[in-house]
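Q: Make a model of this:
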Amino acid sequence: MEIPLKKKNYAQKYRKEWESHAEFKSWLKPLVGDDTKAFCTYCKVELLAKLVDLRRHAETKKHKQKMQIISGNQIIQFKPDGE
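A: Take a look at the predicted model:
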């Protein structure tokens, strides 16, 4: 009887360059005190610093709703009466 080998999990460290990717640019930050985690500034949640987990989070309903709300908060300039 063969014993299956366990797949070794490694801890991916946060990469500063991810912040410049268009898909993460506005919401991804490092988690202070833990270089294996990231932080979503929109959802206020901690994420594992793995690219697949970050992309998966970006596709969640919660994150998309938060993005829509935040991007919808644009400054509207009103014209004074009489113009």
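
Q: Going by C-alpha atoms from here, please, whenever you check contacts or count neighbours.
A: Fine.

Q: residues near residue 39, how many?
A: Counted with other Cα atoms under 10 Å, residues neighbouring residue 39 total 19.

Q: what does residue 40 give?
A: Residue 40 has 20 nearby residues by other Cα under 10 Å.

Q: List the contacts of it.
A: For residue 40, the contacting residues are 27, 28, 29, 46, 47, taking Cα atoms under 8 Å, 6 or more residues apart in numbering as the criterion.

Q: likewise residue 57?
A: Remark: with contacts taken as Cα under 8 Å, 6+ apart, residue 57 is in contact with residue 63.

Q: For the comparison step, fold the sequence that follows:
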Amino acid sequence: MAAKRSYRDAWLNNEDFRPWLSCVEDNPSRAFCKICKREVRAELTAIKRHKTTKMHSVYEASEQQEVQQERIPVHHGNYAANGVAVATVLFACFIAEHNLPFTTADHLVDLMKRMFPDSAIAQDMDMKRTKCTEVVRTLGRCVTED
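A: Sure thing, here's the model as predicted:
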């Protein structure tokens, strides 16, 4: 029977592994994929094989897409622009808190623009399903990390 392999910190020197690989604290014979949120055997061949799996590729592509998503800009000294950023975050939090479907954002923002035609913040607010999903996902990560 072959000896169990142990996780090696030297693997983090490899550019292919550094962004997503970490050790499992209580089990040195396992490694953890931060992208897929899965454990793999702490063997170099198993780690390389995991990197080439379809599941890992899909998760990695979606993570790169999240990084490229439009970030909510903060404008210093511009109340209306900051108000739009705050309104965007509050709106996304409302959708998540009340467990409403993200497709609600498609219609509710348009409704608010019609309801408040004199509000510069409402008129400048632009949020559809995909942006709402991304804001909730990003804020959710921040909230669960704290």
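
Q: now the contacts of residue 40 of the first structure: which count as buried?
A: 27, 28, 29, 47 (16 or more other Cα atoms under 10 Å).

Q: The second one -> the second structure?
A: Structural alignment (TM-score structural alignment) places residue 28 of the first structure against residue 21 in the second structure.

Q: In the second structure, spot the helix with the most residues.
A: Across the second structure, the helix with the greatest residue count (assigned by DSSP state H) is helix 79-97.

Q: Same question for that helix: list its buried residues.
A: Using 16+ other Cα under 10 Å as the test for burial, helix 79-97 of the second structure gives 81, 82, 83, 84, 85, 88, 89, 91, 92, 93, 95, 96.

Q: The helix or strand following that helix aligns to what range in the first structure?
A: From helix 79-97 of the second structure onward toward the C-terminus, using DSSP states H and E, the following helix or strand is helix 104-115. On the first structure, no counterpart of helix 104-115 of the second structure exists by TM-score structural alignment.

Q: Would you mind measuring from the closest residue to residue 70 of the first structure other than its chain neighbours to residue 51 of the first structure?
A: Counting by Cα to Cα, 6 or more residues apart in numbering, the nearest residue to residue 70 of the first structure once its immediate chain neighbours are dropped is residue 42, at 7.9 Å. Computed as Cα to Cα, to the nearest Å, the residue 42 of the first structure to residue 51 of the first structure distance reads 18 Å.

Q: Over to residue 43 of the first structure?
A: 17 Å.

Q: do the same with residue 32 of the first structure
A: Applying Cα to Cα to residue 32 of the first structure and residue 51 of the first structure gives a distance of 18 Å.
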